[in-house]
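Trainee: Predicted coordinates and the sequence they were generated for:
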Amino acid sequence: MKAEEYNLTGWVRNIPDNKVDGEAQGDEKGVAALLEYVKEGPKLAHVVKLETADRDLVDGEQGFVVRR
């Protein structure tokens, strides 16, 4: 998973209308790299829009999970 490659923690999930929601935290360089990857998306994805927002850090968060 790309987020783990960049040593980020957080989560991601599919939501209605073929959208994806998630949060990631880690060092600035890792977050920036993940955002660049997400802008392009995986090979079969069609990224129309990317929205970002700063959030408070989640202390003690470990790993990156896919929520279902």
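Mentor: Received it, and whenever you're ready, just let me know what you need.
Trainee: C-alpha from now on. contacts and neighbour counts both.
Mentor: OK.
Trainee: Strands of this structure, residue ranges please.
Mentor: 9-15, 19-25, 64-66 (DSSP state E).
Trainee: Figure out which of those strands is closest to residue 56.
Mentor: strand 19-25 (9.4 Å; CA to CA).
Trainee: Okay, one more to line up with it:
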Amino acid sequence: MIRKRVLVSGTVQGVFFRDTCRRVAGQQGVTGWVRNLPDGRVEAAFEGDPEAVERLVTWCRTGPPDAHVTAVSVHDEPLADATHFEIR
């Protein structure tokens, strides 16, 4: 199990990024959370099987169809024992 914190920049708010991220996380069996930040970025924490978490990180590089991602930063974090995935 691993945990990654992701910050996504670009046109990522108002394009269903959080809801789509929640659905993709559920499909991959990944727990954690996603939220909009006041500066227009989206922040997320993904926890789970390393391959599944990496698939979520890769998904963040493009996001949903109406998103235009310009940058993604990824940081390792200690496990937080998340039990589900939520939109904050």
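Mentor: Structure's in. What do you need? In this text the structure is predicted, and so the values were computed from the model without any measurement.
Trainee: sorry, back to before: quick one: which of the strands of the first structure is nearest residue 45 of the first structure?
Mentor: For those, the distance to residue 45 of the first structure is smallest for strand 19-25, at 10.6 Å, taking CA to CA.
Trainee: which residues are contacting the closest one?
Mentor: Strand 19-25 of the first structure is contacted by residues 3, 8, 9, 10, 11, 12, 13, 14, 15, 31, 57, 64 when judged by CA atoms under 8 Å, 6 or more residues apart in numbering.
Trainee: Identify, from these, the entry nearest to residue 47 of the first structure.
Mentor: Using CA to CA, residue 14 is the member of these that sits closest to residue 47 of the first structure, with 13.5 Å.
Trainee: Look at the residue lying closest to that closest one once chain neighbours are set aside and say how many residues are nearby.
Mentor: Nearest residue to residue 14 of the first structure, sequence neighbours excluded (CA to CA, 6 or more residues apart in numbering): residue 20, at 4.5 Å. By the criterion of other CA atoms under 10 Å, residue 20 of the first structure has 11 neighbours.
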